[in-house]
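Asker: just a sequence and a predicted model for now, questions to come.
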Amino acid sequence: MTVLTIVEHPAAILEKNCRPVTQFDSKLKRLVRDMQETMIKADGVGLAAPQIGLDIRLAIVDVEDEHGLIVLINPELVESSGKQTDIEGCLSFPDLYGEVTRPNVIQIKAFNVKGQPYTFRAEGFLARAILHEMDHLDGILFTSKVTKYIPAEELERVDS
């Protein structure tokens, strides 16, 4: 596996609407493994293809719960409800954090690495992580949704 370079803002690809994945092959499976390795090394919970410089609708999420790695290929939001506000960060914006409001419960449809469609329901932090990564595929950055920025030093005090 390979640890890939994470693209940081203001790279143009981060604000691009990505094209659908059409090839479900061994190259895609290898890319997903490399993205997973990169995300783990960066201590993230999600990573989208534009964050590694690729213009495709592929993202992964792993919030270390019972679901394990979730691969989102050509994902679509089917349904959402409720509201939650919490602090978000992004691997493409090192040391930048802010409060973002998102739906609390979501249902998505997507494809797995074999090209098989599936639907998935998530709530709370997992829903937040999935929506954050899906936004990347549409060129939407979390900074456009921040209602209040949180200094990194303040977060460190909370985590202690």
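Answerer: That came through, no problem.
Asker: contacts, neighbours, all on C-alpha from now
Answerer: OK.
Asker: quick one, strands of this structure?
Answerer: With DSSP state E as the criterion, the chain has strands at 46-48, 58-61, 70-81, 84-90, 93-102, 105-111, 117-123, 146-150.
Asker: residues making contact with the last one?
Answerer: By that I understand strand 146-150. Here strand 146-150 makes contact (CA atoms under 8 Å, 6 or more residues apart in numbering) with 87, 96, 97, 98, 99, 100, 101.
Asker: next up, a second structure to put side by side with the first:
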Amino acid sequence: MAIRQLRFVGDPVLRKKSRKIENINDRLLTLLDDMVDTMYKEDGIGLAAPQIGILKRAVVIDIGEGPIKLINPEIIEQKGESIDVEGCLSIPDESGMVKRPERVKVKYMDINGEDIIIETDGLLARALCHEIDHLDGVLYIDKLEKEEE
């Protein structure tokens, strides 16, 4: 495993759309392991491949229940809304209030090539939305709630 170099706001790779992953191979599995190691080193709860300069639809998340490795994740259903504080490893020392769905259903492929559907709410739902946004070149700062005057 290796720690990868994070990309920070202003880096053009963070604004590009990631490519769908066609094959699960050793290189991809190493990438996902490296992403987990990098996320832990940086004390994050999620990391998307573009944040380390790789435009592939790969995400890792750990909200305290062990790492989840998601290949080609997509939100297939969302319900409700919730506004809460978010930060991002690619935008250090900043945070802001962001509106997200309260509950999401996400389809992804696991490292064995199996299609998985998870339905969740709370922090995991927020983290999934945040990381999937990264795959489309969207940062949380694009969705900040306007402060009331």
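Answerer: Now that the structure is in, tell me what you want to look at. All values derive from a computational prediction rather than experimental measurement.
Asker: on that earlier part again, now, the most widely separated pair of the contacts of strand 146-150 of the first structure?
Answerer: Pairwise distances across the contacts of strand 146-150 of the first structure (CA to CA) peak at 16.3 Å, for the pair 96 and 101.
Asker: can you check which of the strands of the first structure gets nearest to residue 5 of the first structure?
Answerer: If we rank the strands of the first structure by CA to CA, the stretch that ends up nearest is strand 46-48, at 11.6 Å.
Asker: related to what we said a few turns ago, of the contacts of strand 146-150 of the first structure, buried ones?
Answerer: The neighbour count (16 or more other CA atoms under 10 Å) marks 97, 98, 99, 100 as buried among those.
Asker: find the residue at the geometric middle of the first structure.
Answerer: Residue closest to the average C-alpha location in the first structure (CA atoms, centre = their mean): residue 133, at 2.3 Å.
Asker: that older thread, between the buried ones among the contacts of strand 146-150 of the first structure, which is closest to residue 107 of the first structure?
Answerer: residue 100 (19.2 Å).
Asker: tell me who's in contact with the alignment partner in the second structure of the closest one.
Answerer: Counting by TM-score structural alignment, residue 100 of the first structure corresponds to residue 98 in the second structure. Contact analysis of residue 98 of the second structure by CA under 8 Å, 6+ apart lists 83, 84, 85, 86, 140, 143, 144, 145.
Asker: redo the residues you listed as CSV? Include distance to residue 23 of the second structure.
Answerer: As requested, the contacts of residue 98 of the second structure are exported to CSV (distance: CA to CA, whole Å):
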residue, distance to residue 23 of the second structure
83, 36
84, 36
85, 35
86, 32
140, 29
143, 32
144, 35
145, 38
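Asker: just curious, which of the residues you listed is nearest to residue 31 of the second structure?
Answerer: For these, the nearest to residue 31 of the second structure is residue 140 (23.7 Å; CA to CA).
Asker: aligned partner of that closest one in the first structure?
Answerer: Looks like residue 140 of the second structure aligns to residue 142 there (TM-score structural alignment).
Asker: one more: residue 121 of the second structure?
Answerer: By TM-score structural alignment, residue 121 of the second structure lines up with residue 123 in the first structure.
Asker: mind listing what the nearest residue to that match once chain neighbours are set aside touches?
Answerer: Spatial nearest neighbour of residue 123 of the first structure, excluding adjacent residues (CA to CA, 6 or more residues apart in numbering): residue 105 at 4.2 Å. By CA under 8 Å, 6+ apart, residue 105 of the first structure lies in contact with 80, 81, 82, 83, 121, 122, 123, 124, 127.
Asker: same check on residue 30 of the second structure?
Answerer: So residue 30 of the second structure contacts residue 1 (CA under 8 Å, 6+ apart).
Asker: so residue 104 of the second structure versus residue 131 of the second structure, what's the distance?
Answerer: 13 Å (CA to CA, to the nearest Å).
Asker: same question for residue 32 of the second structure.
Answerer: Applying CA to CA to residue 32 of the second structure and residue 131 of the second structure gives a distance of 14 Å.
Asker: buried stuff in stretch 15-29 of the first structure?
Answerer: 15, 16, 17, 18.
Asker: next: stretch 102-112 of the second structure.
Answerer: So stretch 102-112 of the second structure, judged by 16+ other CA under 10 Å, has buried residues 102, 103, 104, 105, 106, 107, 108, 109, 110, 111.
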